[in-house]
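**Q** got a predicted model here, sequence first, then my questions.
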Amino acid sequence: MKEKLLNGWTQHHEDEKNNLKQEIGKLKDLISISVQAYLSPTLKERIKRWGKDLLFSFVSLLLWFGLFFLFGKIYPPFKAFLLGQLASFIATP
């Protein structure tokens, strides 16, 4: 009886181990595919990434200028401070 239970448990354990090995193999394949696509992107993917970068940079700049404009309207000394900082930044070589 003990041997039968032990054999059943061993078989169940081996089945689980094999299933986990298969799942790990599938995950490794998926990871390698995604990493490979990232490391050697096609021209279409590169253009898509550049487009996203430019879009987010442009949106970010618009938000910053909008924020500075809003603060300049609400608090005029802030506008003078920003202009002074900009002038000193431009003046330094």
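**A** Here it is on my side, so go on.
**Q** contacts and neighbour counts: CA atoms only from here.
**A** Will do.
**Q** what residues of the longest helix along the chain count as buried?
**A** The residue-count maximum for a helix in the chain (DSSP state H) belongs to helix 2-39. Residues of helix 2-39 include none that count as buried (16 or more other C-alpha atoms under 10 Å).
**Q** kindly report the same for stretch 48-64.
**A** For stretch 48-64, a neighbour-count test (16+ other C-alpha under 10 Å) marks nothing as buried.
**Q** ok, second structure coming up, stack it against the first:
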Amino acid sequence: MMYIFLNSMLSFIYDAIDLQEQMNTKQYGFGTFKYERLYSVDGKNGTYTGTKVALYNEDGELSMYWMIDPNIPFALKTYMGDDYEDDSTTITFCDYALS
């Protein structure tokens, strides 16, 4: 539950992400957003595809990344950590349905 709360607290960063233009963007105090290729995430009832948006810190090291589908209000996959160290956290989207 803590990760869901933490992920929503970072939603202000999502405002800086522009999936239409996909230009690398400097976010002062956080680092640089870089847009990478499309990735697929296997969910409980299907496969979801989204653009990988990575946030690199001021030293050029991977800090976080999200796989985002603009039609789904949650990131398909979220990674938080330092270049895949042991203390990193990955949250994977399982399923989504409109009601």
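**A** Thanks, I have the structure now. In this text the structure is predicted, and so the values were computed from the model without any measurement.
**Q** superposed, what's their TM-score?
**A** Once superposed, chain against chain, the TM-score is 0.22 (TM-score structural alignment, normalised by the length of the first structure); 32 aligned residues with a C-alpha RMSD of 3.8 Å.
**Q** what's the angle from the next helix or strand after the longest helix of the first structure to helix 2-39?
**A** Downstream of helix 2-39 of the first structure, the first helix or strand assigned by DSSP states H and E is helix 43-74. If you take axes from the mean of the first three to the mean of the last three C-alpha atoms, to 10 degrees, helix 43-74 of the first structure sits at 70 degrees to helix 2-39.
**Q** elements contacting helix 43-74 of the first structure?
**A** In terms of contacts (3 or more C-alpha pairs under 8 Å, 6 or more residues apart in numbering; DSSP states H and E), helix 43-74 of the first structure is packed against helix 76-91.
**Q** max-length strand in the second structure?
**A** Counting residues, the longest strand found in the second structure (DSSP state E) is strand 31-42.
**Q** report the inter-axis angle for the next helix or strand after that one versus strand 31-42.
**A** Counting by DSSP H and E, the element after strand 31-42 of the second structure in chain order, helix or strand, is strand 47-56. If you take the same axes, to 10 degrees, strand 47-56 of the second structure sits at 160 degrees to strand 31-42.
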